[in-house]
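Student: Kindly generate the corresponding structure for this input.
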Amino acid sequence: MQNIIITGASGFVGQNLSAYLESNGFDVASLSLRENNWHSKFDPDAQAVIHLAGKAHDTKNASDAEEYFTINTELTKALFDAFLKSNIKDFFYFSSVKAAADTVEGILDENVVPNPQTPYGQSKLKAEEYMLSARLPEDKRMFIIRPCMIHGPGNKGNLNLLFSVVKKGIPYPLAAYRNKRSFLSIDNLNFAIAQMLENDIPSGVYQFADDEALSTNDLIVLIGQSLSKKISLWNVPRVIINTLARTGDVFKLPLNSERLKKLTENYIVSNTKIVTAIGKPFPVSAKDGLIKTFNSFK
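Tutor: So this is what the prediction gives:
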C-alpha cells in the first residue's frame, strides 16, 4: 500500500481526493502545515506528497497581500525542501491557472508566459518558480498542477450562488454576455491524480480542466434541467450591469466587479497536455459533472 501525504486534507478537494485515493488502495495521511512542528510529522518514506493547502483567492479583495506570499509561497518552499531531502518520489503542487493569467485571449495552455496580476496568482507563481529552479534528483518527480474552477457535490462558491438565484425563480440578467469558460469536475481531478501516481508521467506543469468550455448561459440552462423548471434569460444592457457591479464594490453587495468577471469572462483552459500524458480521456463530461454538482445543491 502506497502512503500519500496530503496537506489541506480538510478542504473540499482534500476530502474528495483523500476518499478517492483510499477507495483505490492508497493509504492517505493528513499533514497540517498550520502546526509549527509539522516537520516532525512529515513522513520521509512516503510515496508522494500532494500539497493542496494554501490561501484561496479572496473575491472580496479584503486580504492582506503579504499573507498570500507567507502561505502560498514560503510554506510551499519549505514543504518542497523537505521533499527534496526525503525518500519521497513524487511531489504534487496545486497551483492555479491564475498563476499563469488573469484573463485569457483564445485558449490557455502550458506554454504561456505567466503574467498574474493579483497577489494570489503572483504568490502561486513564486512557488512554481522556486520549484522549477531546483535540481530534481533523477528518482523523483515534481508536478505543478494548474486547475481551473473546481466543483463537485458539497462545494460552495459562485456556482452555489448562481444556483440559489435561479432556484428562487429570479430571471438571469446577464444573458447579454456571451462568454466561454472552463470548469473542472472533482471526479476528473481525482482521476487524473490517481493516473499520475500509478503511471510513468513526466515531471512538469499540467493544466486541469474538463474537455468542454461552457458559457454562463449554458450553466443557467443546466441548472434549469437540474431543477426541472423553465429559466428566464434577460439581456440587460451591459452598461447597466457594470454600473450595478461597481455599486456592489462600494456597498459590499453580492454582485461586485470580481464576481461579475467570474460569471461573464472568457477563460478557456486546455487539458490536452495532461490527457495526452495519461493516455485516457477524462471520465466525466463537463455537462454531466455540472449536473451532478447542481443536483447536490438541491
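
Student: Every contact and neighbour count from this point should use C-alpha atoms.
Tutor: Fine.

Student: Next one: the closest residue to residue 26 other than its chain neighbours from residue 232, what distance?
Tutor: Excluding its sequence neighbours, the residue lying closest to residue 26 (Cα to Cα, 6 or more residues apart in numbering) is residue 2, at 5.2 Å. Distance, residue 2 to residue 232, using Cα to Cα, to the nearest Å: 50 Å.

Student: Ok, residue 176 next?
Tutor: 13 Å.

Student: Residue 92 now?
Tutor: The gap separating residue 92 from residue 232 is 43 Å, by Cα to Cα.

Student: ok, those two, which is more surrounded?
Tutor: Looking at residue 92 and residue 232 with other Cα atoms under 10 Å, you find the greater number of neighbours at residue 92, namely 22 against 16.

Student: wait, doesn't residue 72 sit right on residue 55?
Tutor: Yes: in this structure residue 72 lies within contact range of residue 55 using Cα atoms under 8 Å: 6.2 Å.

Student: Now do the shared contacts for those two.
Tutor: By Cα atoms under 8 Å, 6 or more residues apart in numbering, residue 72 and residue 55 have no common neighbours.

Student: Neighbours of residue 84, how many?
Tutor: Counted with other Cα under 10 Å, residue 84 comes out at 18.

Student: hang on, it is in a helix, isn't it?
Tutor: Yes: counting by DSSP: H, G, I helix; E, B strand; the rest coil, residue 84 falls inside a helix.

Student: sec struct for residue 205, please.
Tutor: When classified by three-state DSSP, residue 205 comes out as strand.

Student: separation between it and residue 142?
Tutor: Using Cα to Cα, we find residue 205 at a distance of 9 Å from residue 142.

Student: Tell me the helix or strand right after the longest strand anywhere in the chain.
Tutor: Using DSSP state E, we find that the single longest strand of the chain is strand 141-147. Once the chain leaves strand 141-147, the next helix or strand it forms, by DSSP states H and E, is strand 149-151.

Student: Strands of the stretch 151-298 of the chain, start to end?
Tutor: For the stretch 151-298 of the chain, the strands defined by DSSP state E, counting those that start in this stretch cover 183-185, 204-208, 268-269.

Student: swap in the stretch 1-150 of the chain?
Tutor: For the stretch 1-150 of the chain, the strands defined by DSSP E, counting those that start in this stretch cover 3-7, 27-31, 48-51, 90-94, 107-108, 141-147, 149-151.

Student: right, so these: which one is the most enclosed?
Tutor: Highest mean neighbour count among those (mean count of other Cα atoms under 10 Å): strand 48-51, with a mean of 25.

Student: which strands and helices sit next to that one?
Tutor: Here strand 48-51 is seen to pack against strand 3-7, strand 90-94 when contacts are counted using 3 or more Cα pairs under 8 Å, 6 or more residues apart in numbering; DSSP states H and E.

Student: and this one, so I can compare the two:
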Amino acid sequence: MKKLQVLVTGANGFLGGTLFRRLWRGNDFECVGAVRSRPGIINGTDNMVTVGDMGAVIEWSSVVSGIEVVVHTAARAHIMNDEVADPLAEYRKVNVEGTLNLARQAAAAGVKRFIFISSIKVNGEQTVTGQPFFSRDAPSPEDFYGISKHEAEQGLRSLAAETGMEVVIIRPPLVYGLGVKGNFASMIKLVGKGLPLPLGAVHNQRSLVALDNLFDLIITCIDHPGAANETFLVSDGEDLSTTQLLQGVAEAMGKPSRLIPVPASLLQFGATLLGKKALAQRLLGSLQVDISHTQKCLNWTPPLTVKQGLQRCFPNHQD
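Tutor: Here you go, the predicted structure:
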C-alpha cells in the first residue's frame, strides 16, 4: 500500500521536530521535514531540507512536489516583551505571508490537504470559568500573535475555496511536554528548586494539551475524511487550576509542592502594582476550550490523561 507523502515545516522546533521524528520513524507515512537552517540527519535519513526564514519569497515548488499533505507548524511564536520596532509586521511576515506563500505553492503542486497549527489566541485571551471557547465562536484575538494567526486562517480558507485544497485548522492552548520552553519551563524550574510559591489558593480553570495528545490529533487529521475544511480546538479534556497544575508538576517530578494559600485577589492587586497584569492573567485567569466538536467530528479522544502528560515532561518517565 502506498504511503502518504507528508511535509512537516518547523521540523527542528519543539512541536514540529518531535512530530517529524514520530512520522518518519512510523510505518504509515513518508515524511519530509522543512527547517529554517541547517538540515538535520536522523538515524541515517536526510529527509530534511533547508528553506530559510519563513516569508513570502521562499520557493517551495521543489519541496512540495509529490507531497500530499502539509503540516505547517513553523511560525513566529508568541514573544514576551517583544523589542522589534513593529511586532505586528514581523508576525505577519512569517505567520501570514509565509503561511499563505507556502499554501499557494502547495495548492499549485497538487497538495490535497494543508494542516495549519494555529492558536487558541484566535478565540481570545481569557474565558469566564465554566464558559469555554468553542470552535464556532467568533474570533476575538487581542495580541499581535493571535491577530496574525487569525489572518492566516482567513487567507487559508479563501485559498481552499479558490483551489479545492482541503484546509484543516487546529487551535491548541498551551502545549507542554519534554523540552517545553517559555513560562511552563520556568514553572518547572521553580517547582524543581522547591521554592515556596504563593499560588496555593488559585481556583481558576485552564485547558492545556500534552504534546502527545496534540500529535495524536494532528496524525488523525492527516487522512481523516471528516477533518476536511474544519476548525478544531484541542486539549487534554481535563481543566486544571494553577494550583492543581503546580501540584501535578511536583508529583511528576517527585518533589513536594510548596504552595502558600494566598488569596487570588491579593495576588492580582500585587501584580497590578508591579506592572505584571499579563503574568497575573496567565496565572490567575481562566482559559477553557470545549473539544466536543473535535471529538464528535473525528471520533477522537485524547489518549493521555493530564497526569500521564506531565510525567512525559521528564526523561525518567519516557516510554
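
Student: wait, which of the strands of the stretch 151-298 of the first structure is closest to residue 104 of the first structure?
Tutor: Of all those, strand 268-269 sits nearest to residue 104 of the first structure, with 7.0 Å by Cα to Cα.

Student: Return the distance of the closest one from the chain's centre.
Tutor: 13 Å (Cα atoms, centre = their mean, to the nearest Å).

Student: What is the corresponding segment of the second structure for that strand?
Tutor: Counting by TM-score structural alignment, strand 268-269 of the first structure lines up with residues 288-289 of the second structure.

Student: Please render the strands of the stretch 151-298 of the first structure as a markdown table that adds distance to residue 152 of the first structure and mean neighbour count to the earlier fields.
Tutor: Below are the strands of the stretch 151-298 of the first structure laid out as a markdown table (distance: least, Cα to Cα, whole Å; neighbours: other Cα atoms under 10 Å):
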| stretch | distance to residue 152 of the first structure | mean neighbour count |
| --- | --- | --- |
| strand 183-185 | 6 | 26 |
| strand 204-208 | 15 | 21 |
| strand 268-269 | 18 | 25 |
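
Student: I'd like these as a markdown table, with distance to residue 287 of the first structure appended.
Tutor: Output for these, formatted as a markdown table (distance: least, Cα to Cα, whole Å):
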| stretch | distance to residue 287 of the first structure |
| --- | --- |
| strand 183-185 | 10 |
| strand 204-208 | 16 |
| strand 268-269 | 15 |
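
Student: what's the closest of those to residue 79 of the first structure?
Tutor: When the strands of the stretch 151-298 of the first structure are compared by Cα to Cα, strand 204-208 sits nearest residue 79 of the first structure, at 17.8 Å.

Student: tell me what that closest one is packed against?
Tutor: Helices and strands touching strand 204-208 of the first structure, by 3+ Cα pairs under 8 Å, 6+ apart, are strand 141-147, helix 272-278.

Student: just so I know, which of those lies nearest residue 239 of the first structure?
Tutor: Of all these, it is strand 141-147 that lies closest to residue 239 of the first structure, at 31.6 Å by Cα to Cα.

Student: and for that closest one, what are the contacting residues?
Tutor: 89-97, 99, 128, 136, 184, 202-209.

Student: Equivalent analysis for stretch 208-224 of the first structure, please.
Tutor: For stretch 208-224 of the first structure, the external contacting residues (Cα under 8 Å, 6+ apart) are 145-148, 162-163, 166, 172, 175, 178-185, 188-189, 230-231, 233, 263-264, 268-271, 274, 282, 284-287, 290-291, 294.

Student: Can you get me the start-to-end distance on it?
Tutor: Using Cα to Cα, the end-to-end distance of stretch 208-224 of the first structure comes out at 27 Å.

Student: Equivalent analysis for stretch 80-87 of the second structure, please.
Tutor: End-to-end distance of stretch 80-87 of the second structure (Cα to Cα): 11 Å.

Student: Just want the most central residue of the second structure.
Tutor: The residue lying closest to the centre of the second structure (Cα atoms, centre = their mean) is residue 172, at 4.7 Å.

Student: counterpart of it in the first structure?
Tutor: Checking TM-score structural alignment: residue 172 of the second structure goes with residue 147.

Student: Identify the residue nearest its match in space, chain neighbours excluded?
Tutor: Spatial nearest neighbour of residue 147 of the first structure, excluding adjacent residues (Cα to Cα, 6+ apart): residue 208 at 4.5 Å.

Student: What does that neighbour correspond to in the second structure?
Tutor: Residue pairing (TM-score structural alignment): residue 208 of the first structure is matched to residue 234 of the second structure.

Student: Its match and residue 228 of the second structure: what is the separation?
Tutor: Distance, residue 234 of the second structure to residue 228 of the second structure, using Cα to Cα: 16 Å.

Student: Show the contacting residues for residue 268 of the first structure.
Tutor: 104, 106-108, 180-182, 213.

Student: residues near the equivalent of residue 104 of the first structure over in the second structure, how many?
Tutor: In the second structure, the residue matched to residue 104 of the first structure (TM-score structural alignment) is residue 127. Applying other Cα under 10 Å, we find 18 residues neighbouring residue 127 of the second structure.

Student: Look up the closest residue to residue 127 of the second structure, ignoring the ones flanking it.
Tutor: Per Cα to Cα, 6+ apart, closest to residue 127 of the second structure is residue 287, 4.9 Å.

Student: so what's that neighbour up against?
Tutor: So residue 287 of the second structure contacts 125-129, 132-133, 205-207 (Cα under 8 Å, 6+ apart).

Student: ok, 10 Å please
Tutor: Residue 287 of the second structure makes contact with 120-121, 124-133, 173-174, 204-208, 239-240, 281, according to Cα atoms under 10 Å, 6 or more residues apart in numbering.

Student: Please apply the same query to residue 308 of the second structure.
Tutor: By Cα under 10 Å, 6+ apart, the contact list for residue 308 of the second structure reads 210, 212, 248, 252, 317.

Student: Can you show me the helices along the stretch 151-298 of the first structure?
Tutor: 158-167, 186-198, 216-227, 238-251, 257-264, 272-278, 286-297 (DSSP state H, counting those that start in this stretch).

Student: average gap between the lengthiest helix in the second structure and the first structure?
Tutor: Of all segments of type helix in the second structure, defined using DSSP state H, the longest is helix 144-163. By mean Cα distance after the TM-score superposition for the first structure, the fitted helix 144-163 of the second structure averages 2.1 Å away from its aligned residues in the first structure.
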